[in-house]
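Student: could you work out the structure for the sequence below:
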Amino acid sequence: MAGSSFSSETEQFSDVRDTADVNKEDQRHEEQGHEHELKKYYIGSIDQGTTSSRFIIFDATGTPVAMHQLEFEQIYPHSGWHEQDPYEILQSVETCVTKATEAFVAKGLSVSHIKAIGITNQRETTILWDSETGKPLYNAIAWPDTRTLHIVQELKKKEGADEVATLCGLPISSYPSSVKLVWLIRHCEKVREAYEAGRLMFGTVDSWLIYNLNGGPERNIHITDATNASRTMFANLSSLQYDDKLLDFFGIDRNKVRLPRIIPSSDREAFGSISRGPLKGVPITGCLGDQSSALVGQCAFEPGMAKNTYGTGCFLLYNVGDKPVISKHGLLATVAYDFGGSHGPVYALEGNVAVAGSGVKFLMNNMGFFRDSSKISEVALSVEDSGGVIFVTAFSGLFAPYWIDDAKGTMFGITQHTKRGHIARATLEATCFQTRAILEAMEKDSGHKLSQLAVDGGMCNSDICMQTQADIIRIPVDRPFMRESTALGAAIAAGYAVGLWTEYKELMRINRADRTIFKPQITQKESEKMYKRWGKAVEMCRGWIDTTDDNNDDDDV
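Tutor: Here you go, the predicted model:
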């Protein structure tokens, strides 16, 4: 009887095991079939960054199949000023779309399989144009521009200044679009005239691109998404609509300026469609500010997940869920993404480093350290460490969590022993130190310590930079094999709108393969010693800018 019973139980277990194996096999085949089906559909992604534009065509598994990138000119009329030509931004995007589409077709693929286009863009950069002609009234003022410092100081003393961050999530600084608009109304005659006549159209880069890609004044699609709107200081972070208190604080009459309509980041119809070129008629269905797009591209859909993008600047976003968290430690509260429908907006805490990849470009273009920015690792590896050199890369002041407007770039610890390699290492370390400061502030605001940091952007290609980052923050750094996370996020938003995916869980498999994990390799004592020296240098870099200097601020342009 015992033997018979054991045999029966074994057979029952065998049946269950076989059924489970069959179910797993069926699931695997189903997933493979689904993935094969997804490879038939494509999403285009316009990635308009600070120094270059790209167009990448992804298949629906998140794999890039065609791409073109084009740099455009940066304009620096005075110290602290940073401008761009709005037409050159647009032309660079249209050229990239054409070239990448040609490469796509050359692979034997059909344009008809490109189902939608997403847009991601440099945030805060401000463009103003005439509603009647569609022509820009001044160059774009780029996000790192610091000409508005005297306005910032003025606004900080104004009644109601303490309430601003609680409404929009952002501190008063030279960074957001609001103070750029104020400066342009005060100092640009063409802008003032259009403002008084009610013809002034305001937008960040996403609005400018969408307006023009749709054909300009003819279709007059003037729109922005919630992530970009949350960077202007004009939108209420809870309602995601323009707030009269904020507009009044900045002295903006909403009857005189045309603000873009705010909609979710993923929408099947509102963004319009491409009006000309090889992708004429393809709908634009997704739009995200670049750092929100990178968070989506890293599939950080759960509260507590974070990413750091090492581009021209460095931007760390931490998902806090469906309610905004107003920082008490120098961080920004922002919209992470808003896919509309039943999901609603998701918020993030954000910390920004103004100078990351631009610090490497500084060594290349201004100091002649190397001819190719990718050589930074080679030069940095020529020495064992930074030789005691600390480079506070405060070219535009220091952003989160310090918010030191009157800082300038300063270098400490230089001796006769100092070589190019030491300065190269110190430049990389500057970004890593500031990232640690942001992470510490996020831990205080959220009450949780991050266990791992997902990374992307150009500087993360440097192994020595990512290893240094892991050493300084004392947690693993997770780098994807496919590092176009920002462009991928816009593609995900666009694909979501047209039904390629319907749930966040479907996206969690995207870009998971072949990731590299960098773990700390130095002791905590060594890490703390380095960070303490950085903190001392930060305190010593204060006060280098006199915000009462004229610096051409009061001249009309």
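
Student: switch to C-alpha atoms for all contacts and neighbour counts from now on
Tutor: OK.

Student: in this protein, where's the longest helix?
Tutor: helix 2-38 (DSSP state H).

Student: second input sequence below; structure requested for side-by-side comparison:
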Amino acid sequence: MTHILAIDQGTTSSRAILFDDQIRPIRTAQREFKQYYPASGWVEHDPEEIWSTVRDTCLETADGAKVAAIGITNQRETTLVWDRATGKPIYNAIVWQDRRTAATCAALKKTGHEAFVTDRTGLLLDPYFSATKLAWILENVDGARARAEAGELAFGTVDTFLIWRLTNGARHVTDATNAARTMLYDIKTGRWDADICSMLDIPMSMLPEVLDCAADFGATDLFGGDTPILGVAGDQQAATIGQACFKPGMMKSTYGTGCFALLNTGDAPVASKNRLLTTIAYQLDGTPTYALEGSIFIAGAAVQWLRDGLGIIKDASQTGALAQAADPEQEVILVPAFTGLGAPYWDADCRGAIFGLTRGSGPKEFARAALESVGFQTRDLLEAMQADMGAKADTVLRVDGGMAASDWTMQFLADITGAAVDRPTVLETTALGAAWLAGMRAGIYPNQDGFAERWALDYRFEVKMDDATRNRRYDAWQGAVSRTLSRRD
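Tutor: All right, here's what the predicted structure looks like:
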């Protein structure tokens, strides 16, 4: 059996991709699922819809193939709680974009808890992460706290929930990269943190066992026999692996619903002085490799807004041509803080704004502003990373995700950051990383060095914009952001 099945469970859809023994994708299936917005700033998913789309895409993709192992990659921080006896969720999944616990985080910051949390977890006190979402469920769902304290409830990020379902409740496990995004995990000791759990009144009995990214996560009978699950990583870490960013200083940036840039910092965590996150890039053979991460909440979602909110495009592929045709004399700036701003600002309360509108502004200028916002936000991250790492940060950015296919967007990214942008031949690096973890563990795929040698360049976008223009445009962006922030610290 030489096929590996990768489950790529994302924010708006679930996919299953079948890879052959040469790590080539040969078959795929995808299902979108509904987004729920029960209140302003709230974002939820139906866990049963997540599960059904994963199950159906797996069955469609496998379709008689002999699957040696399964790898899972998933939207991170999204929080689920379910009944251990029945496997049924007690509430909808609270999505990583959800901001309902902003006031809780603000209160904890005010009482001086952020430095302690950051020291243990590498994260900032923000509603983005799982911890306060879990605390909210325990506080607001009838009977949840009593049931949790009685050991009746299980918590997990999406990977944990899927493994529970795939193994028919036999395994309650996660990997180190997903654990590191909960704000409950000490990334230095590799253990759930009792002090943070106590602070948020979360019973530790709810938490899953934490394993390496390549490990025995159990087996599923979904395809008739026992198929092992041998690889798990959160989506951005899986993309880092898929981009073969195994050496300290290497950077990748993934452009999906949001944008997430990771910089490999090696075997030691680096504490950011510029409000980046310190996290686990991957963990193999019991040894974590760390990263600095910058998280942008809105990237491809800005293009979705053009389509679904404004109705000025029918398909995302139209935006590049519109941006190219925009009036060069107009410099409309979109600050896409639809759910607040992530790194390096971490402002949960600010909301989106548009600057520089004239009577001549139209769909073309809006499209260009949406695409440019991705480049501007990426420069925010890269400048913070370079300030933290100095010369140790690479000057080449490896990109992937849906927006990486847009030549116009990638050229602007190179121009505004002043860094060469490398687009690989395989853009779906998230699924690729999950597949490699499982295939490597199964003995089918090569080790890190062998996998890195297979990375292939599709196109390098060189910098074409002059320094004066680059800095003037970026100064305008920073001015727009400063007028959008809800606070001035």
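
Student: so which residue of structure 2 lies furthest out from the middle?
Tutor: Arg359 (37.6 Å; Cα atoms, centre = their mean).

Student: number of nearby residues for Tyr242 of structure 1?
Tutor: Neighbourhood size, Tyr242 of structure 1 [other Cα atoms under 10 Å]: 22.

Student: could you find the closest non-adjacent residue to the counterpart of Leu357 of structure 2 in structure 1?
Tutor: Mapped onto structure 1 by TM-score structural alignment, Leu357 of structure 2 lines up with Ile414. Counting by Cα to Cα, 6 or more residues apart in numbering, Ile414 of structure 1 lies nearest to Val389, which is 5.9 Å off, once chain neighbours are set aside.

Student: identify the residue of structure 2 aligned to that neighbour.
Tutor: Checking TM-score structural alignment: Val389 of structure 1 goes with Val332.

Student: number of nearby residues for that match?
Tutor: 22.

Student: elements contacting the longest helix of structure 1?
Tutor: Using 3 or more Cα pairs under 8 Å, 6 or more residues apart in numbering; DSSP states H and E as the contact criterion, no helix or strand is in contact with helix 2-38 of structure 1.

Student: so what's the gap between that helix and the chain middle?
Tutor: Distance of helix 2-38 of structure 1 from the chain centroid (Cα atoms, centre = their mean, to the nearest Å) equals 45 Å.

Student: same check on stretch 375-386 of structure 1?
Tutor: The answer for stretch 375-386 of structure 1 is 27 Å, by Cα atoms, centre = their mean.

Student: the lengthiest helix in structure 2 against structure 1, how far on average?
Tutor: Counting residues, the longest helix found in structure 2 (DSSP H) is helix 363-389. Compared with structure 1 after the fit, helix 363-389 of structure 2 shows a mean deviation of 0.8 Å (mean Cα distance after the TM-score superposition for structure 1).

Student: what comes into contact with whatever helix or strand comes next after that helix?
Tutor: As assigned by DSSP states H and E, the chain's next helix or strand after helix 363-389 of structure 2 is strand 396-400. With contact meaning Cα atoms under 8 Å, 6 or more residues apart in numbering, strand 396-400 of structure 2 is reached by 239, 243, 250-255, 419-424, 427-429.

Student: contacts for stretch 425-434 of structure 2, please.
Tutor: 6-8, 17, 23, 71-73, 231-233, 235-243, 399-402, 404-405, 456-458.

Student: for the residue nearest to Ile414 of structure 1, list the residues it contacts.
Tutor: Contacts of Val389 of structure 1 (Cα under 8 Å, 6+ apart): 411-414, 418, 422-423, 426.

Student: just Thr417 of structure 2 next, same as before
Tutor: 375-376, 378-379, 382, 470.

Student: measure stretch 332-352 of structure 1 end to end?
Tutor: 8 Å (Cα to Cα, to the nearest Å).

Student: ok, back up a step: can you pull the buried residues of the longest helix of structure 1?
Tutor: By neighbour count on 16 or more other Cα atoms under 10 Å, the buried set for helix 2-38 of structure 1 is Leu38.

Student: what's the following helix or strand after it?
Tutor: Following helix 2-38 of structure 1 in sequence, per DSSP H and E, is strand 42-48.

Student: just want the angle from the next helix or strand after that next one to strand 42-48.
Tutor: Following strand 42-48 of structure 1 in sequence order, the next helix or strand is strand 52-59 (DSSP H and E). Strand 52-59 of structure 1 and strand 42-48 are oriented at 170 degrees to each other (axes from the mean of the first three to the mean of the last three Cα atoms, to 10 degrees).

Student: which position in structure 1 pairs with Ala148 of structure 2?
Tutor: That one, Ala148 of structure 2, aligns with Tyr195 by TM-score structural alignment.

Student: surely its match is in contact with Leu259?
Tutor: No - using Cα atoms under 8 Å, Tyr195 of structure 1 and Leu259 do not qualify as a contacting pair, with a distance of 11.8 Å.

Student: about what we covered before: need the buried ones from the contacts of Val389 of structure 1 selected in ChimeraX.
Tutor: Of those, the buried ones go into a single ChimeraX selection, burial set by 16+ other Cα under 10 Å:
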select :411,412,422,423,426
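
Student: all set now, cheers.
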